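Q: How does the following fold in three dimensions:
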Amino acid sequence: MPLDEAAEAQRAARVAQDVGPVAPGLNQFTTDILFRDLWLRPGLAPRDRSLVTVTALVAAGQVAQVPYHLNRAMDNGLTRTEASEVVTHLAFYAGWPNAFSAVPVVKSVFDSRAARSGAGGGRK
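A: This is a model prediction of the structure:
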């Protein structure tokens, strides 16, 4: 899978700044193994990897990680409608509290994308 070098450089710089001083090994694994190995494997399209990641984060109640990964998912082609449907579906499989906890986070992603685009924040 091709790597968006500019986006990867921005992501790596943010992680290096935030994580590197505290856990240098985690910083290195995040770049080398997670984003330069796992995310580039050809078995799943980037959109599908993003969908799986967002789903896993919501299901595990890890909503702090959702904004980055939902934005990435939407950059990879996931629509607002699909993202909304994921949250609805997860209420039944991962628990109502996890779905409800994700709603304000998902809304903030939608709102910030709408503000950037000056419209609906991406494809419906």
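Q: can we go C-alpha only for contacts and neighbour counts from here?
A: Noted.
Q: what's near enough to touch residue 39?
A: 46, 49 (CA atoms under 8 Å, 6 or more residues apart in numbering).
Q: how close does the one residue sitting closest to the centre of the chain sit to residue 21?
A: Residue closest to the average C-alpha location in the chain (CA atoms, centre = their mean): residue 69, at 0.7 Å. Here the criterion is CA to CA, to the nearest Å. By it, residue 69 lies 23 Å from residue 21.
Q: just checking, residue 60 touches residue 97?
A: No - the pair residue 60 / residue 97 is not scored as a contact, 10.7 Å apart, by CA atoms under 8 Å.
Q: Another sequence for comparison is provided below:
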Amino acid sequence: MTLSVLIARNQTTEMPFYLRLALDSGVKPAEISEMITHLAFYSGWGNATAAAVVAKRIFDERGIGIDQVPRAEVEPLPLNEVAEQQRAQAVEQSFGSVAPGVVQYTTDVLFHDLWLRPGLAPRDRSLVTVSALVASGQVAQIPYHLGRAMDNGLTKDEASEMLTQLAFYAGWPNVFSAMPVFKDVFAKRAA
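A: All right, here's what the predicted structure looks like:
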């Protein structure tokens, strides 16, 4: 989660320390690479490019080669056709007439490619996404992605602890802005 915040906020000064810590704690280079790729779409290409420069430096320092990171083309995970059809229909109905290109790329690039890459477990990919959304103050996007995270195995207690961790790295105001949204998602799932 901490790396997600640093990438989402383009905070490269602290990134070498946390990249080393992640590697020392068992996070695989492939997972870090996937996290950066994922956040290119959720936090912007510039933030991901800046993170990739720092990660390459740390990977070089550790002797981590290209063979330890995922290729661009990978065999995707299976698609949950029912859930994806519901998501795609909701997005099309809400925004298809506003920005059809964004709607199409959301389906083709994000949900039929990025989210199906096997380099991060679906639960971890969801954690990366929700962490970045909280860090960026993008609370309108949290309900869907927190729900997806919980569908992918994140528990209410883990989500709560996530907010505690994020407060220190994303700032209390971003977490306090996200807490009512988390509370609402928890309540709707409990009903």
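Q: What would you report as the TM-score here?
A: Once superposed, chain against chain, the TM-score is 0.91 (TM-score structural alignment, normalised by the length of the first structure); 115 aligned residues with a CA RMSD of 0.5 Å.
Q: hmm, back to that, what is the aligned counterpart of the residue nearest to the centre of the first structure in the second structure?
A: Using TM-score structural alignment, the equivalent of residue 69 of the first structure in the second structure is residue 145.
Q: Look at that match and tell me its secondary structure.
A: Classification of residue 145 of the second structure using DSSP: H, G, I helix; E, B strand; the rest coil returns helix.
Q: which residues touch the residue nearest to the centre of the first structure?
A: Residue 69 of the first structure touches 50, 53, 54, counting by CA under 8 Å, 6+ apart.
Q: Pull the number of nearby residues for the counterpart of residue 42 of the first structure in the second structure.
A: Using TM-score structural alignment as the criterion, the counterpart of residue 42 of the first structure in the second structure is residue 118. Residue 118 of the second structure sits with 18 neighbouring residues when counted by other CA atoms under 10 Å.
Q: can you check residue 115 of the first structure too?
A: Per other CA under 10 Å, the neighbour tally for residue 115 of the first structure reads 12.
Q: Can you give the contact residues for the helix or strand hosting it?
A: Residue 115 of the first structure is located in helix 96-117, with elements delineated by DSSP states H and E. Residues outside helix 96-117 of the first structure that contact it (CA under 8 Å, 6+ apart): 58-61, 63, 66-67, 70-71, 80, 87-88, 90-91, 120-122.
Q: How far does it sit from its chain's centre?
A: For helix 96-117 of the first structure, the separation from the chain centroid amounts to 12 Å (computed by CA atoms, centre = their mean, to the nearest Å).
Q: now swap in stretch 45-54 of the first structure and tell me
A: For stretch 45-54 of the first structure, the distance to the chain centre is 8 Å (CA atoms, centre = their mean).
Q: quick one: contacts of it?
A: Stretch 45-54 of the first structure is touched from outside by 39, 66, 69, 70, 72, 73, 74, 76, 77, 78, with contacts defined as CA under 8 Å, 6+ apart.
Q: Can you pick out the ones from those residues that are in helices?
A: When DSSP state H defines the helices, the subset of the contacts of stretch 45-54 of the first structure inside them is 66, 69, 70, 72, 73, 74.
Q: mind listing the strands for the first structure?
A: In the first structure, no strands are defined using DSSP state E.
Q: okay, and stretch 58-68 of the second structure goes to which residues in the first structure?
A: Under the alignment (TM-score structural alignment), stretch 58-68 of the second structure falls on nothing in the first structure.
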